[in-house]
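Undergrad: Just a sequence and a predicted model for now, questions to come.
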Amino acid sequence: MKKLIGIIGLSIVCGNTFAGNTTVTTKIDKLYSYAEQGIFDGDIAILISNPPVGCEGGYWLRKADTLGYKNTLSFLLSAFHSQTTVSLSGNNNELWSGSSNKYCRLDQIALMK
């Protein structure tokens, strides 16, 4: 019985850990940068043509609390200018408050060949 309870508990924790993650392979259509907008200073909005369900606006990135902000921004700019296909992963439980559209917080970007 203890093993069964442990397995159920572990599956609940693991299920919640990954609930809300979204991934899409796409090209970046537009990038918006927000300056002097209060809490949105340095935020980047990423618009794509085929956003996943729950992220219909696209993705967003916050400068203030993203340790890999400079690296991620470099990848975004490179992909945008070269029109390289990217894989974007984000969290639809962290929607951007800077828009009424659903922008998911960007967690990862991968450039594809």
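TA: That came in fine, so what should we check first? Numbers count the residues shown, from 1 in each chain.
Undergrad: Only C-alpha atoms from now on, for both contacts and neighbour counts.
TA: Noted.
Undergrad: And for stretch 90-100, what's in contact with it?
TA: 20-23, 40, 54-55, 59-60, 102-108 (CA atoms under 8 Å, 6 or more residues apart in numbering).
Undergrad: ok, second structure coming up, stack it against the first:
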Amino acid sequence: MKKLIYILMMLPMTAIAASEPSPMSKIKRVITYADYGGGDVQVVLETNGTTCKDGYFFNKADPNFDGMLSMLLSAYHAKTRIILDGHTDQKWAGSSGYYCKLYSIRYGF
């Protein structure tokens, strides 16, 4: 029983450890791909995270794709500083660099 409680307590910590926030930074570039990955979007900040050192990605199949793309384009054009949270355990297959799967976008601090 004690082992089960310990395992259940550790599950949320595992999820937290797999996500990394970027430093607050401006967007350097946004690239969309028509075919690769079914419509992948690559985002690079002026300063990316430590593990997500090359940037972030998400694709058309992701929930809230339109909302995330809209927020990124708004922040890019307004030159707003943002924080991106990336899943460090989900590396983009579209590059030899380390691009993390985008989890969330934060701005308005």
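TA: Arrived safely. As the structure is a computational prediction, the values presented were derived from the model and not from experiment.
Undergrad: Overlay the chains and give the TM-score.
TA: Once superposed, chain against chain, the TM-score is 0.89 (TM-score structural alignment, normalised by the length of the second structure); 108 aligned residues with a CA RMSD of 1.5 Å.
Undergrad: picking up where we left off before, most widely separated two among the contacts of stretch 90-100 of the first structure?
TA: Pairwise distances across these peak at 23.9 Å for 23 and 40 (criterion: CA to CA).
Undergrad: Buried ones from the contacts of stretch 90-100 of the first structure, can you make that a ChimeraX selection?
TA: To isolate the buried ones among those in ChimeraX, judged by 16 or more other CA atoms under 10 Å, type:
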select :21,22,23,40,54,55,59,60,102,103,104,105,106,107
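Undergrad: any idea which helix or strand carries residue 22 of the first structure?
TA: Here residue 22 of the first structure is covered by strand 21-26, with elements defined by DSSP states H and E.
Undergrad: elements contacting that strand?
TA: Using 3 or more CA pairs under 8 Å, 6 or more residues apart in numbering; DSSP states H and E as the contact criterion, the secondary-structure elements in contact with strand 21-26 of the first structure are strand 86-95.
Undergrad: against the second structure, where does the strand it packs on fall?
TA: Under TM-score structural alignment, strand 86-95 of the first structure corresponds to residues 82-91 of the second structure.
Undergrad: Buried residues, the matching stretch. List them.
TA: Along stretch 82-91 of the second structure, these residues count as buried under the neighbour rule (16+ other CA under 10 Å): 82-88, 90-91.
Undergrad: what's the spacing between the alignment partner in the second structure of residue 67 of the first structure and residue 1 of the second structure?
TA: With TM-score structural alignment defining the correspondence, residue 67 of the first structure maps onto residue 63 in the second structure. Using CA to CA, to the nearest Å, we find residue 63 of the second structure at a distance of 37 Å from residue 1 of the second structure.
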